[in-house]
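Participant: Pasting the sequence and the predicted model now:
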Amino acid sequence: MAHIDYYFSTLSPYAYLAGAGLEEIAARHGASLSYKPLDIMALFARTGGAAPADRHPIRTAYRNQELPRQAKKRGMALTLKPAFWPTNPAPSSYAIIAAQAAGGGDLGGLVQSILRACWAEERNIAEDEVIRDCLERAGFDPALADKGLLSGAETYAANLEEAVAAGVFGAPFYVVDSGQSFWGQDRLEDLDLHLAGKL
């Protein structure tokens, strides 16, 4: 059975646009998943990328065209410039880490709910109230927002180190235990074909 390490940021619009695609692919192929939220700005700094605010205006202009196109293709609501972006991604990431450790809910649903809160619902994913709501919607104890903060911080930092060691440089990034990696929500089809043995 294949295993996929999923590296992502709760600030990433492209992780949002992935929707439930990863979970559907994993279920289809019986693959297991590990969710690894990380500090995307630190990842960019470590791997030669640039934060959105530091990118050349030409790249920003293209991003501003591409994101709405991709959202339209997927039938997803998208606010191109959310009211609460960028915000502190650590609290929502810690909640995902705590939920993964606790089990019992829909982890993919939690990740999607947090991303949707940022990119479609104009909510601040750094706020406890928003995180608790997302946890509850996904079938987790809302109190997880307050638990395991120290271990969450340690895992969050470790995820960054693991990502760099695995050759990750953006989000979403899917690393299969076969040694193959796939960057971006637009490579989910390739991941699917790879797991089917066709690519």
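Facilitator: Sure thing, it's come through.

Participant: from here on, contacts and neighbour counts on C-alpha atoms
Facilitator: Will do.

Participant: quick one, strands of this protein?
Facilitator: In the chain, the strands defined using DSSP state E lie at 3-8, 32-37, 173-176, 181-183.

Participant: Give me the contacts around the last one.
Facilitator: Residues lying outside strand 181-183 but in contact with it, judged by Cα atoms under 8 Å, 6 or more residues apart in numbering, are 170, 171, 172, 173, 174, 175, 188, 190, 191.

Participant: one more time with 7 Å, if that's ok
Facilitator: For strand 181-183, contacts defined as Cα atoms under 7 Å, 6 or more residues apart in numbering pick out 170, 171, 172, 173, 174, 175, 191.

Participant: Give me the distance between the first one and residue 145.
Facilitator: For residue 170, the distance to residue 145 equals 26 Å [Cα to Cα, to the nearest Å].

Participant: out of these two, which sits in the busier spot?
Facilitator: Neighbour tally, residue 170 and residue 145, criterion other Cα atoms under 10 Å: the higher count belongs to residue 145, 27 against 20.

Participant: That one contacts residue 133, correct?
Facilitator: No. Counting by Cα atoms under 7 Å, residue 145 sits too far from residue 133 to count as a contact (9.8 Å).

Participant: follow-up on the earlier one: just name the closest of the contacts of strand 181-183 to residue 56, please.
Facilitator: Nearest to residue 56 among the contacts of strand 181-183, counting by Cα to Cα, is residue 170 at 17.3 Å.

Participant: Now do that closest one against residue 48, distance only.
Facilitator: From residue 170 to residue 48 the distance is 10 Å (Cα to Cα).

Participant: swap in residue 158?
Facilitator: Taken as Cα to Cα, the span from residue 158 to residue 48 is 19 Å.

Participant: And here is the other one:
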Amino acid sequence: MADIDYFFATLSPYSYLAGTRLEEFAAKHGATIAYKPVDIVALFGRTGGTPPKDRHISRIEYRAQELVRQAKKLGMKLNLQPAHWPTNAAPSSYAIIAAIRDGSGDVGQLCHSILRACWAEEKDIAEDAVIRECLEKAGFDPGLADSGLLVGAETYAANLEEAVDRGVFGAPFYITSDGQRFWGQDRLDDLDAHLAEIRG
């Protein structure tokens, strides 16, 4: 079992704003990460959430302000209304799952590269060329974009069921090996402190 089960969505701006801090904290504490991409819209539907476009205007407006504030605080470029969002998250998620199984590159870098492509580089992460570029940048064979579609679909669906069963309701979401749950990129410092406690 991994020290941290990381549930995220390749369409989530908050997963993007998490940056590489999870990987940095895991390295600091010698912790392992299990990457679990999920269908965030389906997760909302299963856990009482509402997709952004269907929320009350007050929530939509607040989200827009908060995303800008968080990006500025973190020094990260963010397109509040990306040219290719929403798009089909399945192809990028399947590629991540294939990369996890392959194990030859840097999964954390791949995840952030895909998220950055959507939220900072105005690229469509459903496009094969974009996914291939992200795979190659992270040290994987770009051909993984074409392989393992059936396994990818099965794992993607299984990740959703696991997320629902374990109390996940948004992204990014982190669960430690002792069952502590942390929701949101703004809780990464709390996760860091908890890892320090449990790993001594």
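Facilitator: Sure thing, it's come through. Since this is a predicted model, take the numbers as computed values, not measurements.

Participant: what TM-score do we get after superposing?
Facilitator: After superposition, the two chains reach a TM-score (TM-score structural alignment, normalised by the length of structure 1) of 0.98; 198 aligned residues with a Cα RMSD of 1.0 Å.

Participant: Of all the strands of structure 1, which one is nearest residue 85 of structure 1?
Facilitator: Checked against Cα to Cα, the stretch from the strands of structure 1 lying closest is strand 3-8, at 15.9 Å.

Participant: so what does that closest one touch, helix or strand wise?
Facilitator: Counting contacts by 3 or more Cα pairs under 7 Å, 6 or more residues apart in numbering; DSSP states H and E, strand 3-8 of structure 1 packs against strand 32-37, strand 173-176.

Participant: with structure 2 superposed, average distance for the shortest one?
Facilitator: Superposing on structure 2 places strand 173-176 of structure 1 at an average distance of 0.3 Å from its equivalents, by mean Cα distance after the TM-score superposition for structure 1.

Participant: and residue 82 of structure 2, how many residues sit next to it?
Facilitator: Close neighbours of residue 82 of structure 2, defined as other Cα under 10 Å, add up to 16.

Participant: Spit out the contact partners of it.
Facilitator: 118, 119, 122 are the contacts of residue 82 of structure 2 under Cα under 7 Å, 6+ apart.

Participant: who touches the last one in this structure?
Facilitator: By Cα under 7 Å, 6+ apart, residue 122 of structure 2 lies in contact with 82, 83, 84.

Participant: How about residue 135 of structure 1, nearest residue that isn't a chain neighbour?
Facilitator: residue 142 (5.3 Å; Cα to Cα, 6 or more residues apart in numbering).

Participant: Quick check: the gap between the closest residue to residue 115 of structure 1 other than its chain neighbours and residue 88 of structure 1.
Facilitator: In space, and not counting its chain neighbours, residue 115 of structure 1 is closest to residue 16: 5.2 Å by Cα to Cα, 6+ apart. Separation of residue 16 of structure 1 from residue 88 of structure 1 (Cα to Cα) stands at 16 Å.

Participant: Of those two, which one has the most company?
Facilitator: residue 16 (27 against 16).

Participant: Can you give me every residue that contacts that one?
Facilitator: Residues in contact with residue 16 of structure 1 (Cα under 7 Å, 6+ apart) are 112, 115, 116.

Participant: just residue 4 of structure 2 next, same as before
Facilitator: Residue 4 of structure 2 is in contact with 32, 33, 34, 174, 175, 176, 177, counting by Cα under 7 Å, 6+ apart.

Participant: which of these tops the neighbour count?
Facilitator: Highest neighbour count within the contacts of residue 4 of structure 2, by other Cα under 10 Å: residue 174, with 27 neighbours.

Participant: need the contact list for that one.
Facilitator: 4, 5, 6, 7, 181, 182, 183.

Participant: Just give me the match in structure 1 for it.
Facilitator: Under the alignment (TM-score structural alignment), residue 174 of structure 2 maps onto residue 174 of structure 1.

Participant: what's the spacing between that match and residue 168 of structure 1?
Facilitator: Distance of residue 174 of structure 1 to residue 168 of structure 1, computed by Cα to Cα: 9 Å.

Participant: Over to residue 91 of structure 1?
Facilitator: Distance from residue 91 of structure 1 to residue 168 of structure 1, by Cα to Cα: 22 Å.

Participant: These two: which has the busier surroundings?
Facilitator: More neighbours surround residue 168 than the other of residue 91 of structure 1 and residue 168, with 23 against 20 (other Cα under 10 Å).

Participant: hang on, the earlier thing: most neighbours among the contacts of residue 174 of structure 2, please name it.
Facilitator: Counting by other Cα under 10 Å, residue 7 has the largest number of neighbours within those, with 26 neighbours.
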